[in-house]
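**Q** Here is the input, now give the coordinates:
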Amino acid sequence: MSASYPPALPRHIVEATVRRAFEEDLGQAGDITSQATIAPGATAVARINAREGGVVCGLDCAKMAFSLIGPGLEVQAYVSDGTTIEAGTDVLEVRGNARMLLAAERTALNFMTHLSGISTLTSRFVAETEGTDAHICCTRKTTPGLRALEKYAVKCGGGHNHRFGLDDAILIKDNHIAVAGGVAAAIAAARAFAGHLVAIEVEVDTLEQLEEALAAGADAVLLDNMDEPTLTRAVAITAGRAKLEASGNVTLERIAAIARTGIDYISTSRITMAATPLDLGLDIAIS
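**A** Have a look, this model is predicted:
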């Protein structure tokens, strides 16, 4: 069995994203509430605590926020990203200058609650596919500017990443097919253009289009908005000649049935766009 390593976020992405969040939240004057009410040298200890159970994600963003806000804050994480926790679990502790701690609080929590929500919902989708070979994948439907973080959160929840952008794989969709003149013509043009490391996937709406895509040599085929009997027939027709991805109207209630058709991948925007933030809070423990 090959090693399975945990997902990782590049530091430069985390730092740049947190800096943008600070520019938005702190403006030009900083946290004037803390400046008005707390002595410059006051110190505090605070903990981020889970008020509901879920899968933790975003610790690197929280730690970066407490690091960038100023010198002297000490941060200790009690869990790691991807950990399933129960309500009441302490996730992270931070101690040091109270003004800096409170100025970074909301930015740290915003990242953690949002990303943990995505990881938690993803884990629920993944659990529904247990016993099958189907992989749950995210899509390009992500919050602008947060795609790398949200796709990382999907992986922390046990899911897989689809392409990150328009530049890392070719996905021929219905509008491309309409302009290119058909499935076969679009695939042939893509094959002539693409380098040998670029995968070519095509979206189809019917089993007839699937046959055409297979004959044209597509590496993967996205089966759009097909019901379970049609997906089962698509798997039989393909017989391993290409990877098959199901997409469209993928819900928690339906995901298990889709997975049992024998499909390779199931992609859904729900895990990134419909995830409810996980309820995490920061409270002063000692002052």
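**Q** can we go C-alpha only for contacts and neighbour counts from here?
**A** OK.
**Q** So what's the residue count around Arg124?
**A** Around Arg124 sit 17 other residues, with neighbours defined as other CA atoms under 10 Å.
**Q** Check whether Asp283 sits in a helix, strand or coil.
**A** Under DSSP: H, G, I helix; E, B strand; the rest coil, Asp283 falls in the strand class.
**Q** tell me the contacts of it?
**A** Asp283 is in contact with Ala46, Arg47, Ile48, Asn49, counting by CA atoms under 8 Å, 6 or more residues apart in numbering.
**Q** To compare with the earlier structure, here is another sequence to fold:
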Amino acid sequence: MAALNPHVPSDPVELPFRDLLPPTLPKLINEWLAEDIPSYDPAGAVVGSAPKTAFLLGKADGVLAGVPFFDEVFKQLGCQVEWHLKEGEGFKKVKHVATVVGPAKALLQGERTALNTLARCSGIATKSRRFRDIAAASGFKGTIAGTRKTTPGFRIVEKYGMLIGGIDPHRHDLSSMVMLKDNHIWSHGSITNAIKLCRSMISFATLIEVEVQNEQEADEAIEAGADIVLLDNMGGSLLGEVVTRLKQRWAGKKFLIEVSGGIDDSNLRERLVDGVDILSTSAVHQSVQHIDFSLKVQR
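**A** Coordinates of the predicted model:
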């Protein structure tokens, strides 16, 4: 079975990721603005509605991501954005990234919402790009993926940042794929029984992934028909040995091997093992360093 995303894009700028976003995006942005401006805006009244121009400046090296969210914030406030970089393009500190034109109060009303979103999305894209490049330089032929450990209410932005960075966003929600973890197995009694029950309830188009703690559990999951076996918190030479044995022993079966658990910059390379189809990590989005931007209204 081929990897879920075997061909990592070399240039995510060329791909129409903006078109992936749902038609409910304006509603989401409207909710963000309502949260930040729930009532009167005295500071906005001070600056008034005279037309002004603001420069968006990138204050650290990074990869630009989150353009559609930024655009929609200012569209709802009656402003126009002109980008000087393509989304997915890297930039150096201090870079004039975009120009925003509109009423003075509107520029400042949208500033924080737009910058917060752009900063986090770009931070995730930057870290994702770094992991992707390390994997490519190491000769890794599998897929680098994020995880579902995202911020409630902000998942669409964080998954979007992974895509722009050039990695796989993994499943988006509990309905995207069946993942049987240790708690599911313990609650139901066995890996085999849990897989059998799931198969009776899902579509042929739905994959089943099983998290296993050791080689014996992996054997049971593969024999029971798991599409993906997740080797959790397994590293070092043991990982390579287990992966090799599983691929040899079950050569006639179609399944993928995923590795995950505590993967970060310090141990990424040792987990890029031949035979691993997917390496998933939350390091590309949890506690990730944001890329600092500022919006400067011109006098």
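**Q** Kindly indicate the member of the contacts of Asp283 of structure 1 with the most neighbours.
**A** Within those, neighbour counts (other CA under 10 Å) peak at Ile48, which reaches 25 neighbours.
**Q** Map that one across to structure 2 for me.
**A** Here Ile48 of structure 1 is matched to Leu56 in structure 2, going by TM-score structural alignment.
**Q** ok, of the contacts of Asp283 of structure 1, which one's closest to Val126 of structure 1?
**A** Nearest to Val126 of structure 1, judged by CA to CA, of the contacts of Asp283 of structure 1 is Asn49 at 25.1 Å.
**Q** related to what we said a few turns ago, where does the match of Ile48 of structure 1 land in three-state SS?
**A** Taking three-state DSSP as the rule, one finds Leu56 of structure 2 in the strand state.
**Q** ok, now Glu211 of structure 2?
**A** strand.
**Q** Spatially nearest residue to the corresponding residue of structure 1 for it, not counting backbone neighbours?
**A** Using TM-score structural alignment, the partner of Glu211 of structure 2 in structure 1 is Glu203. Leaving aside its chain neighbours, Glu203 of structure 1 sits nearest to Leu222 (4.4 Å; criterion: CA to CA, 6 or more residues apart in numbering).
**Q** Counterpart of the one you found over in structure 2?
**A** Per TM-score structural alignment, the equivalent position to Leu222 of structure 1 in structure 2 is Leu230.
**Q** Mind jotting down where the strands sit in the stretch 1-150 of structure 1?
**A** 43-50, 54-55, 74-77, 84-85, 90-97, 135-137 (DSSP state E, counting those that start in this stretch).
**Q** same check, this time on the stretch 151-287 of structure 1
**A** Using DSSP E, counting those that start in this stretch, strands in the stretch 151-287 of structure 1 cover 170-172, 200-204, 220-224, 243-247, 265-267, 280-286.
**Q** before we move on, back to that, for the nearest residue to the match of Ile48 of structure 1 once chain neighbours are set aside, what are its contacts?
**A** Leaving aside its chain neighbours, Leu56 of structure 2 sits nearest to Leu295 (4.6 Å; criterion: CA to CA, 6+ apart). By CA under 8 Å, 6+ apart, the residues touching Leu295 of structure 2 are Ala54, Phe55, Leu56, Leu57, Glu111, Leu115.
**Q** How about Leu246 of structure 2?
**A** Contacts of Leu246 of structure 2 (CA under 8 Å, 6+ apart): Glu215, Ala218, Asp219.
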